[in-house]
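In: dropping the sequence and predicted coords here.
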Amino acid sequence: MIRTAIFEDNDSFRGTLTWLLAAHGDMSVTGTYPDARQAVERVLSDSPDVVLMDIQMPGVSGIEAVRKIREACPDVRILMLTSYEDTDKIFDAIAAGAVGYILKKTPGEKIVEAIREVHAGGAAMTPSVALKVMASFQQAKPRQNPYLLTEKEQEVLARLVAGDSYKLIAANLDISLGTVHTHILHIYQKLHVNSKGEAITKALRNGLV
């Protein structure tokens, strides 16, 4: 059973999503919320596997909520479900920790497939969004390394961009959690950034991964 929490300020669309997920035997809705003001508390209380998150909501934006949820609950998979498809919001959401980005105009069954995909550890994007991400990469020279990152630091940075938690990075690269922290500290120093979100954004915009 895939436990899903929904943050969406449009009452009608929120109801439609609830009905859609309830119609599938492998899914359950742990809670639905019209804003993200208490997103972390809601997620801690509901213990969802996947969070569906709108961007434009009253009080706290969905992107800011993603950042807070990822800090408190790094294993929760967050899928953006929004009307916005401009490149800045896509990158900001990914940098905040979202593992998928799909548009509200996506057919219902495709939304369900996206939830299953991110729950299984993958990433999901509406095709038009994926094209924007690819186009952004193509505008920059691939795999540049002007910051003199070591091979292992580049691997750690790539896992950060992929949305892995520190524990997952350690497991995927077969290194200790302490070594992960050391590599990340060096990455921050070399990229001249102060947070994971800043590091991911810089890596994406400069073709570092």
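Out: On my side now, so go ahead. Everything numeric here is computed off the predicted structure, so don't read it as measured data.
In: when you work out contacts or count neighbours from here on, use the C-alpha atoms and nothing else.
Out: Will do.
In: can you map out the helices along the protein?
Out: 11-22, 39-46, 62-72, 87-96, 108-119, 127-139, 151-161, 166-173, 177-191, 196-205 (DSSP state H).
In: return the set of buried residues in the longest one.
Out: Along helix 177-191, these residues count as buried under the neighbour rule (16 or more other CA atoms under 10 Å): Val180, His183, Ile184, Ile187, Tyr188, Leu191.
In: can you check the fifth one too?
Out: Taking 16+ other CA under 10 Å as the basis for neighbour counts, the residues of helix 108-119 that come out buried are Ile111, Ala114, Ile115, Arg116, Val118, His119.
In: what of stretch 42-60?
Out: For stretch 42-60, by 16+ other CA under 10 Å, it's 42-43, 47-57.
In: now for those residues: which two are most distant?
Out: Ser47 and Gln56 (23.3 Å; CA to CA).
In: any idea which of the buried residues of helix 177-191 is the one closest to Pro74?
Out: Val180 (15.2 Å).
In: just to revisit the earlier point, I'd like the buried residues of helix 177-191 as CSV, with distance to Trp19 appended.
Out: Formatted as CSV, the buried residues of helix 177-191 follow (distance: CA to CA, whole Å):
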residue, distance to Trp19
Val180, 42
His183, 45
Ile184, 42
Ile187, 44
Tyr188, 44
Leu191, 45
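In: let's bring in a second model and compare:
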Amino acid sequence: MIQAFLLDMNRKDLYKLAFMLQSSGQVNVIGMSAQPQEAVDRILQLQPEVLFMDLQGPGLQGVLVAELVKQKIPHIQIIVVTESKQHALWAFDHAVADYVLKPLEEVRLSQSLERLRMGS
């Protein structure tokens, strides 16, 4: 079972993603947050295998969180789940595991989980 942490400033999207991942039977959501600042500490404490996160937010908070987490936990996989394509180039340059556009669809999320499984 994949151990995951979720970060999304939109609580509705956060809970929807948590529900979809738990329902997949492949992911154990060990933590989630709508606050980027608190998320970093929790992620470092919990050491998840995967971070599902939205890069949207005030300024570059999402990008900074992703870079800091990757620096501290180099083996963590990051899957960006966002409404915008604006960070796609950054994601490609930083070798994120996947880039999923909202609204979330089960088929697309399943493809992401398959990528994680194949990459492990």
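Out: The structure has been received and is ready for your questions. Since this is a predicted model, take the numbers as computed values, not measurements.
In: residues near the equivalent of Ala120 of the first structure over in the second structure, how many?
Out: In the second structure, the residue paired with Ala120 of the first structure is Met118, using TM-score structural alignment. By the criterion of other CA atoms under 10 Å, Met118 of the second structure has 8 neighbours.
In: Asp35 of the first structure too?
Out: 23.
In: got a list of what it touches?
Out: Under the criterion of CA atoms under 8 Å, 6 or more residues apart in numbering, the neighbours of Asp35 of the first structure are Phe7, Glu8, Asp9, Met57, Pro58, Gly59, Val60.
In: looking at the second structure, which of the residues you listed hold up?
Out: Retained in the second structure by both residues aligned by TM-score structural alignment, their matches' CA atoms under 8 Å are the following of these: Phe7, Glu8, Asp9.
In: for the second one, give me its contacts.
Out: This means Glu8 of the first structure. Here Glu8 of the first structure is in contact with Arg14, Thr32, Tyr33, Pro34, Asp35, Met53, Asp54, Met57 (CA under 8 Å, 6+ apart).
In: and the last one, how far is that from Ser136 of the first structure?
Out: Spelled out, it's Met57 of the first structure. To Ser136 of the first structure, Met57 of the first structure is 27 Å away according to CA to CA, to the nearest Å.
In: also the fourth one?
Out: Separation of Pro34 of the first structure from Ser136 of the first structure (CA to CA) stands at 32 Å.
In: with the first one instead?
Out: Between Arg14 of the first structure and Ser136 of the first structure the distance is 32 Å, computed by CA to CA.
In: what do you get for Glu8 of the first structure?
Out: For Glu8 of the first structure relative to Ser136 of the first structure (CA to CA), the value is 28 Å.
In: with Met125 of the first structure instead?
Out: 15 Å.
In: more crowded one of the two?
Out: Each of Met125 of the first structure and Ser136 has its neighbours counted (other CA under 10 Å); Met125 has more, 20 against 16.
In: quick one: contacts for that one?
Out: Met125 of the first structure neighbours (CA under 8 Å, 6+ apart): Gly100, Tyr101, Ile102, Ala114.
In: can you count the residues close to the closest residue to the last one other than its chain neighbours?
Out: Taking CA to CA, 6 or more residues apart in numbering as the measure, Ala114 of the first structure lies nearest to Ala124, with 5.4 Å between them; neighbours along the chain are not counted. A total of 23 residues lie near Ala124 of the first structure under the criterion other CA under 10 Å.
In: OK, contacts around Ala124 of the first structure?
Out: Leu79, Val99, Gly100, Tyr101, Ile102, Ala114, Glu117, Val118.
In: how close does Gly62 of the second structure get to Gly119 of the second structure?
Out: In terms of CA to CA, Gly62 of the second structure sits 23 Å off from Gly119 of the second structure.
In: next: Ile79 of the second structure.
Out: From Ile79 of the second structure to Gly119 of the second structure the distance is 13 Å (CA to CA).
In: neighbour count winner among the two?
Out: More neighbours surround Ile79 than the other of Ile79 of the second structure and Gly119, with 23 against 9 (other CA under 10 Å).
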